[in-house]
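Peer 1: here is a sequence together with a model predicted from it:
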Amino acid sequence: MTTSRGRARLGVLVPFTNGNLEPDLVLMRPDGVSLHSARMGGYDEDEVPDAAQMQGLGAADLDGPLSLLLGVKPDVVIYGCTSATLTHGPAFDRALADRIAAASGAKTVTAAGALVHALTALNVKKIGFASPYVPAINDMAVGFLGDLGFETVSRAEVDATLGNHEQGALDPDAVYALGLRANSVAAEAIVLSCTEMRSVEVIDRLEQRLGKPVVTSNQAIMFETLGALGIGGGMQGFGQLLEKGGR
């Protein structure tokens, strides 16, 4: 019998249109770990999530959603948008994590920081990159990772400009195809960035096809979170990263 609570509580700050982060985290959560969320604004639901929109989300005031989230006394607070800090740069991402940690007293994980943590744990330097973002955000994401020592040697983009809900509506087969297009001989791992994209469901399938690690935003979040909680032991079904166990 599995248990839904009692071991640790995860507090998740979620962009208000995002419908896939929470289901992914529930899918990957260990026994006894519960999930609690609060929604963030700062962007326009009906606008294309371009650099300006995502920078607006990253810069939005978190006092309201964070204060409500802290009512459940989470052990870890997760900032659940990758592009909101990718578009501002590594220093902004670290400063945001520090501010959340100071305000909450909890360990803090950001989606962008979790990608970096995961690639470091895998000892990977050269990546293939894909996301549902507009090309300008992909440029910023590649620059963010480049500033931290990761070289993007191949890259794939979606064929259309996707709105907030359209990004989440990409089905796993479309995400799988995107991951294949991001691959190259030189890439040591594939990165699928975006907490709204349904990447978790195709990790094992892609790894079996490509013979290399696949890192996704939500999988990386869970990996770093498990490490922050001191929960070890491999987890099957979500790629080589989680088979390593959190650390």
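Peer 2: Yes, it's here.
Peer 1: from now on I want contacts and neighbour counts done on CA atoms only, so please keep to that.
Peer 2: OK.
Peer 1: and the helix ranked longest in the chain, how far out from the chain's middle?
Peer 2: For the chain, the helix with the greatest residue count under DSSP state H is helix 90-104. Relative to its parent chain, helix 90-104 has a centroid offset of 16 Å by C-alpha atoms, centre = their mean, to the nearest Å.
Peer 1: which is the succeeding secondary structure element to it?
Peer 2: strand 107-110 (DSSP states H and E).
Peer 1: that next one - contacts with which helices or strands?
Peer 2: strand 76-79, helix 90-104, helix 217-229 (3 or more C-alpha pairs under 8 Å, 6 or more residues apart in numbering; DSSP states H and E).
Peer 1: swap in 10 Å and give it another go.
Peer 2: Packing partners of strand 107-110 (3 or more C-alpha pairs under 10 Å, 6 or more residues apart in numbering; DSSP states H and E): strand 8-15, strand 76-79, helix 90-104, helix 217-229.
Peer 1: which one of the ones you listed lies nearest to K125?
Peer 2: With distances scored as C-alpha to C-alpha, the stretch of those nearest to K125 is helix 217-229 (15.9 Å).
Peer 1: okay, angle between the closest one and strand 8-15 too, please.
Peer 2: 140 degrees (axes from the mean of the first three to the mean of the last three C-alpha atoms, to 10 degrees).
Peer 1: need the strands for the chain, in chain order.
Peer 2: 8-15, 33-40, 76-79, 107-110, 126-131, 151-157, 189-192, 214-216 (DSSP state E).
Peer 1: now render those strands as JSON lines, adding mean neighbour count and distance to M54.
Peer 2: Shown next, in JSON lines, are the strands of the chain (neighbours: other C-alpha atoms under 10 Å; distance: least, C-alpha to C-alpha, whole Å):
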{"stretch": "strand 8-15", "mean neighbour count": "23", "distance to M54": "10"}
{"stretch": "strand 33-40", "mean neighbour count": "18", "distance to M54": "12"}
{"stretch": "strand 76-79", "mean neighbour count": "26", "distance to M54": "13"}
{"stretch": "strand 107-110", "mean neighbour count": "25", "distance to M54": "15"}
{"stretch": "strand 126-131", "mean neighbour count": "26", "distance to M54": "14"}
{"stretch": "strand 151-157", "mean neighbour count": "20", "distance to M54": "18"}
{"stretch": "strand 189-192", "mean neighbour count": "28", "distance to M54": "17"}
{"stretch": "strand 214-216", "mean neighbour count": "30", "distance to M54": "19"}
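Peer 1: can you check which of those gets nearest to N164?
Peer 2: For the strands of the chain, proximity to N164 was assessed by C-alpha to C-alpha; strand 8-15 is nearest, at 9.9 Å.
Peer 1: from the chain's centroid, how far away is the closest one?
Peer 2: Centroid separation for strand 8-15 versus its chain: 13 Å, with C-alpha atoms, centre = their mean.
Peer 1: second structure follows, compare the two:
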Amino acid sequence: MTALGFLYPGHSAEDDYPRIEQLLGSDVRLDLVHTETGEDAHRVDVLRQMGAPERLASGVGQLRLAGSEAIVWACTSGGFVHGWEGAQEQVRTLARTAGMPASSTSFAFVHAARELEAGRVAVGAAYPDDVTGLFVEFLRAGGLEVTGVHSAGTGGAAEVGAWGEAEVLALARAADAPAAEAVLLPHTALHTAASLTVLEKELGKPVLTANQVTVWEALRLTDRRLNAPRLGVLFTREPLVQV
């Protein structure tokens, strides 16, 4: 049994994780601990505080007791708002605190795009323009070219968590660009685990979503590769990524 640990802010789309665990169909357990979010707002100051070391550290003990072998900060915006270097320091601090390999959803997107050899990507974000812009800067710092961007401009995670498949599909379509080799939907409050095959069929290309890449990143940290086609093209590829 491989136990993977996730620090998830608040309560929005955490039910994606048991669904993903089921779709993996293997000896993998996904353990999730909720972290404090404070104000539910897509503002840079709020998002930076959401990923503060003390907030992440508060959930580490539970995951360690659960036997987790790796830990991922399951919040895209709570990572990239710190910039590339700041997000790296956030992950290093988390790894030291937890005593195990660690990463975040922000880095998971970069690593997953590299795995798919998708150097050109489009971004469909539920954030306001300024926050989406920080994610685009983060992706560029990771060596990716962003060919299309769409911001839905929602106010917070609760609003995004209430979206259904129709809204997720609309976001992906609005973001897609002909030159993009993959479409990225960067919000762990989005319910996407049940819609990945629909999204990829609709767009005709890989779609990377936050909870999907978060689990994939945790598997990568533990050197596990599983074939799970219902979780998208990402879970059907041989490992390529070099980190």
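Peer 2: Yes, it's here. Note that the structure is predicted; figures quoted are calculated from it, not measured.
Peer 1: which part of structure 2 matches the longest helix of structure 1?
Peer 2: Matched against structure 2 by TM-score structural alignment, helix 90-104 of structure 1 falls on residues 84-98.
Peer 1: ok, back up a step: can you give me the buried ones in the longest helix of structure 1?
Peer 2: Across helix 90-104 of structure 1, burial judged by 16 or more other C-alpha atoms under 10 Å covers P90, F92, D93, L96, A97, I100, A101, S104.
Peer 1: can you list contacts of it?
Peer 2: Helix 90-104 of structure 1 is touched from outside by 58-59, 62-63, 66-67, 69-70, 73-79, 82, 84-87, 105-113, 116, 143-145, 147-148, with contacts defined as C-alpha atoms under 10 Å, 6 or more residues apart in numbering.
Peer 1: buried subset of these as a ChimeraX selection?
Peer 2: To isolate the buried ones among the contacts of helix 90-104 of structure 1 in ChimeraX, judged by 16+ other C-alpha under 10 Å, type:
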select :58,59,62,66,69,70,73,74,75,76,77,78,79,82,84,85,86,87,106,107,108,109,110,111,112,113,116,143,144,145
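Peer 1: so which residue is dead centre in structure 1?
Peer 2: When C-alpha atoms, centre = their mean is applied to structure 1, the residue found nearest the centroid is S217 (2.4 Å).
Peer 1: that one reaches I190, doesn't it?
Peer 2: No. Using C-alpha atoms under 10 Å, S217 of structure 1 makes no contact with I190, being 11.4 Å away.
Peer 1: any shared contact partners between these two?
Peer 2: Common contact partners of S217 of structure 1 and I190 (C-alpha under 10 Å, 6+ apart): none.
Peer 1: how near is the equivalent of R205 of structure 1 over in structure 2 to A218 of structure 2?
Peer 2: Under the alignment (TM-score structural alignment), R205 of structure 1 pairs with V198 of structure 2. Distance, V198 of structure 2 to A218 of structure 2, by C-alpha to C-alpha, to the nearest Å: 24 Å.
Peer 1: and these two? which has more neighbours close in?
Peer 2: A218 (27 against 16; other C-alpha atoms under 10 Å).
Peer 1: list the contacts for that one?
Peer 2: 3-6, 30, 69-73, 101-105, 108, 224.
Peer 1: over in structure 1, see which of the residues you listed survive.
Peer 2: On the basis of both residues aligned by TM-score structural alignment, their matches' C-alpha atoms under 10 Å, what survives of the contacts of A218 of structure 2 in structure 1 is L4, E69, A70, I71, V72, P101, A102, S103, S104, A108, R224.
Peer 1: let me know the closest of the residues you listed to G148 of structure 2.
Peer 2: Closest to G148 of structure 2 out of these is A108 (19.5 Å), distances taken as C-alpha to C-alpha.
Peer 1: was I right to think the closest one contacts A210?
Peer 2: Yes. The pair A108 of structure 2 and A210 passes the contact test of C-alpha under 10 Å, sitting 8.3 Å apart.
Peer 1: now for those two: what residues contact both?
Peer 2: With C-alpha under 10 Å, 6+ apart, A108 of structure 2 and A210 have common neighbours A74, T76, W216.
Peer 1: as a markdown table, those residues with distance to Y127 of structure 2 would be great.
Peer 2: Below are the shared contacts of A108 and A210 of structure 2 laid out as a markdown table (distance: C-alpha to C-alpha, whole Å):
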| residue | distance to Y127 of structure 2 |
| --- | --- |
| A74 | 16 |
| T76 | 11 |
| W216 | 23 |
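Peer 1: of those, closest to A157 of structure 2?
Peer 2: Once C-alpha to C-alpha is applied, the member of the shared contacts of A108 and A210 of structure 2 that ends up nearest A157 of structure 2 is T76, at 11.7 Å.
Peer 1: list the contacts for the closest one?
Peer 2: T76 of structure 2 makes contacts with 47, 51, 104-109, 135, 185-189, 210-211, 214, as judged by C-alpha under 10 Å, 6+ apart.
Peer 1: equivalent analysis for L241 of structure 1, please.
Peer 2: 118-119, 121-122, 203, 213-216, 219-220, 222-223, 234-235.
Peer 1: what do we get in structure 2 for it?
Peer 2: So, by TM-score structural alignment, L241 of structure 1 is matched to L234.
Peer 1: tell me how far that match lies from R55 of structure 2.
Peer 2: 30 Å.
Peer 1: now do A152 of structure 2
Peer 2: Distance of A152 of structure 2 to R55 of structure 2, computed by C-alpha to C-alpha: 28 Å.
Peer 1: counterpart of G232 of structure 1 over in structure 2?
Peer 2: Under the alignment by TM-score structural alignment, G232 of structure 1 pairs with R225 in structure 2.
Peer 1: thought its match was touching P239?
Peer 2: Yes. With contact defined as C-alpha under 10 Å, R225 of structure 2 counts as touching P239 (7.5 Å).
Peer 1: returning to what we had before: to H165 of structure 1, which of the strands of structure 1 lies closest?
Peer 2: strand 8-15 (11.5 Å).
Peer 1: residues in structure 2 matched by that closest one, start to end?
Peer 2: Under the criterion TM-score structural alignment, strand 8-15 of structure 1 matches residues 2-9.
Peer 1: what's the local residue count around the match of G232 of structure 1?
Peer 2: Per other C-alpha under 10 Å, the neighbour tally for R225 of structure 2 reads 14.
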